[in-house]
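S.K.: Take this sequence and fold it.
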Amino acid sequence: MSILSLKNVSFQDANTKVLKDINLEINEGDFITITGPSGGGKSTLLRILGDLISPTSGHVYLRDKDYSEIPPLKLRNEINYFFQQPYLFGNTVYDNLSFTYEIRKKNIDNSKIYMLLEKFNIDKDYLSKDINKLSGGEKQRISLIRSLLHPGPVLLLDEITSALDKENKLLVEHIMKDMNNKGHTILWITHDLSQIKDLGNKKIIIEDGTIISKEGF
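M.R.: I've put the predicted structure just below:
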């Protein structure tokens, strides 16, 4: 069953057509890797699916309902965008993780926070750590944990392992495979050849704003 679809979606930035008449059906439970040359339109596609920008023309649908008819907050609860460059706020790691509960007016689930820290190989002592003293890889993992505390059915991943060493890259891959096995739909932009080869049930290559290859569809 289709969870996301794009119908004749284009996006123009100034005089540059970044995406050109994209048509795509994404089924529930798909794990799609997206690759292609830099500047080809991959991140723009994910930003449109994440409702971070609107297409210049065409339509995007969630379960056959046009994005324009869905309240933005509902879309945010359905679709999580994982950025390549992590953004942390406040002073400590705990500030970042507890905020996800506070903004939802929910009691903080420390047991879930501890469980995810353990999954990502991060000691509980990090909760009090100054975010300015974290390495790039640590910031990326904390950002991922923050998003996974309240995951929606759709996860959009924009080169999320680019700052990680081999051990933590494999760890994140394992976690995302597990999320997919539990029913989450995943679209993952990557230039990593091993990820392109080994991850996902479907593959897309985007070049010059156009999908030039689909595998598994």
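
S.K.: For the rest of this, base every contact and every neighbour count on C-alpha atoms.
M.R.: OK.

S.K.: any idea how far the residue with the largest distance to the centre of the chain is from Ser43?
M.R.: Ranked by distance from the centre of the chain (CA atoms, centre = their mean), the top residue is Asn15, with 27.8 Å. As for Asn15, its distance to Ser43 is 18 Å (criterion: CA to CA, to the nearest Å).

S.K.: got the contact list for stretch 57-67?
M.R.: When contacts are defined by CA atoms under 8 Å, 6 or more residues apart in numbering, stretch 57-67 is touched by residues 2-11, 21, 49, 51, 75.

S.K.: what comes up buried for the strand or helix carrying Lys177?
M.R.: Using DSSP states H and E, the element containing Lys177 is helix 166-181. Within helix 166-181, the residues that qualify as buried are 168-169, 171-172, 176-177, 179-180, counting by 16 or more other CA atoms under 10 Å.

S.K.: do the same with stretch 114-134
M.R.: By neighbour count on 16+ other CA under 10 Å, the buried set for stretch 114-134 is 116-117, 120, 122, 126-127, 131.

S.K.: quick one more, to check against the first:
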Amino acid sequence: MEDEMNNTENLLELRNICFSADQQIIIDNLSLTLQPNEFKVITGPSGCGKSTLLKIIASLFPPTSGDIFLKGKNILTLKPETYRQQVSYCFQTPVLFGDTVSDNLQFPYKIRGDKVDLEKIKRGLLQFDLPLHTLDKKIDDLSGGEKQRVALLRNIQYLPEILLLDEITSALDDKNKQIVHQVIDDLITRAGIAVLWVTHNSDEISQSHNLLRMTKYEAPEAKQ
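M.R.: Model (predicted):
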């Protein structure tokens, strides 16, 4: 599988990515590029490797073969923490930690040794239609939609160059889907980040700049 390459400088480039697990091929020879400010959607049937591809790009899984380049540099030459600050992955099932929402939203500052920007956090909560008292809520008391918005807000406290989104609106109602769509659109058009979004949502697909349709790997038939 290969999406359309162009002549502009690539922010991200995948070359001939293959991935196998338990002797089964999941991704076979996939190449793609992503430019600054680009909104690319990945879609396809369940089991075709969409989420696996995002995890490979996020450097959570190593590919079986193939290479990944960030601004022309093979990511194997980059420090993992440096790469993951530039390429941020938001899981389909949000992963929160600690006890409260505040613990999660302060975390990006603390791991960098920076002062917590409480005003920025508060603005983000309101942007995602979350009341300010949400900061004090226990993460176990959050709804699925609240967890997803908190996880996304945590990921954008420091803007990455590339944001990887895995079905992040699946637990949201229509109102909150639109809120997330607006936030992501602002990040692309105003902040200049690139977004690679796995989704089945028709609105998200229609708004994308480019679309990559993945299919399940089918082994070639054995010759008789």
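
S.K.: Chain neighbours aside, what residue packs nearest to the counterpart of Ile122 of the first structure in the second structure?
M.R.: Using TM-score structural alignment, the partner of Ile122 of the first structure in the second structure is Leu130. Spatial nearest neighbour of Leu130 of the second structure, chain neighbours left out: Glu146 (7.8 Å); criterion: CA to CA, 6 or more residues apart in numbering.

S.K.: A helix includes that neighbour, no?
M.R.: Yes - counting by DSSP: H, G, I helix; E, B strand; the rest coil, Glu146 of the second structure is part of a helix.

S.K.: Count the residues that sit near the residue opposite it in the first structure once aligned.
M.R.: Applying TM-score structural alignment, one finds that Glu146 of the second structure aligns to Glu138 in the first structure. A count of nearby residues for Glu138 of the first structure, using other CA atoms under 10 Å, gives 20.

S.K.: And for the one 10 residues further on?
M.R.: If you count neighbours by other CA under 10 Å, Leu148 of the first structure ends up with 18.

S.K.: Would you mind finding the match for it in the second structure?
M.R.: Mapped onto the second structure by TM-score structural alignment, Leu148 of the first structure lines up with Ile156.

S.K.: Which parts of the first structure are strands?
M.R.: With DSSP state E as the criterion, the first structure has strands at 2-13, 16-27, 31-35, 57-62, 65-66, 79-82, 154-158, 185-189, 202-207, 210-215.

S.K.: ok, average deviation of the second one from the second structure?
M.R.: For strand 16-27 of the first structure, the mean deviation from the second structure after alignment is 1.0 Å (mean CA distance after the TM-score superposition for the first structure).

S.K.: corresponding residues in the second structure for that strand?
M.R.: With TM-score structural alignment as the criterion, strand 16-27 of the first structure aligns to 24-35.

S.K.: roughly how far is that stretch from the heart of the chain?
M.R.: Remark: stretch 24-35 of the second structure is offset 16 Å from the chain centroid, using CA atoms, centre = their mean, to the nearest Å.

S.K.: got a list of what the residue nearest the centre of the second structure touches?
M.R.: With distances taken as CA atoms, centre = their mean, Leu164 lies nearest the centre of the second structure, 1.5 Å away. With contacts defined as CA under 8 Å, 6+ apart, Leu164 of the second structure is in contact with 54, 58, 87-90, 195-197.

S.K.: Excluding covalently adjacent residues, which one is nearest to it?
M.R.: Using CA to CA, 6+ apart, the closest residue to Leu164 of the second structure is Tyr89 (4.6 Å).

S.K.: what about that neighbour, distance to Leu196 of the second structure?
M.R.: Going from Tyr89 of the second structure to Leu196 of the second structure by CA to CA gives 10 Å.

S.K.: anything in contact with each of these two?
M.R.: Shared contacts of Tyr89 of the second structure and Leu196, counting by CA under 8 Å, 6+ apart, come down to 163-165.

S.K.: what sits up against stretch 202-211 of the first structure?
M.R.: Where contact means CA under 8 Å, 6+ apart, the residues beyond stretch 202-211 of the first structure that reach it are 17-22, 30-37, 39-42, 196, 212-217.

S.K.: sorry, that was for stretch 181-193 of the first structure
M.R.: By CA under 8 Å, 6+ apart, the list of residues contacting stretch 181-193 of the first structure reads 27-36, 42-43, 152-159, 180, 196.

S.K.: Distance of the counterpart of Asp192 of the first structure in the second structure relative to Asp186 of the second structure?
M.R.: Counting by TM-score structural alignment, Asp192 of the first structure corresponds to Asn201 in the second structure. The gap separating Asn201 of the second structure from Asp186 of the second structure is 19 Å, by CA to CA.

S.K.: same question, Val41 of the second structure
M.R.: In terms of CA to CA, Val41 of the second structure sits 17 Å off from Asp186 of the second structure.

S.K.: Also Leu32 of the second structure?
M.R.: 24 Å.

S.K.: quick one on the thing from earlier: what's the separation between the match of Ile122 of the first structure and Pro80 of the second structure?
M.R.: Between Leu130 of the second structure and Pro80 of the second structure the computed distance is 32 Å (CA to CA).

S.K.: Ok, Pro131 of the second structure next?
M.R.: Look at Pro131 of the second structure and Pro80 of the second structure: by CA to CA, they are 35 Å apart.

S.K.: Aligned against the first structure, show me the partner of Glu167 of the second structure.
M.R.: In the first structure, Glu167 of the second structure lines up with Glu159, judged by TM-score structural alignment.

S.K.: check contacts around its match.
M.R.: Contact analysis of Glu159 of the first structure by CA under 8 Å, 6+ apart lists 83-84, 188-191.

S.K.: for those, which one is nearest Arg104 of the first structure?
M.R.: Phe83 (21.1 Å; CA to CA).
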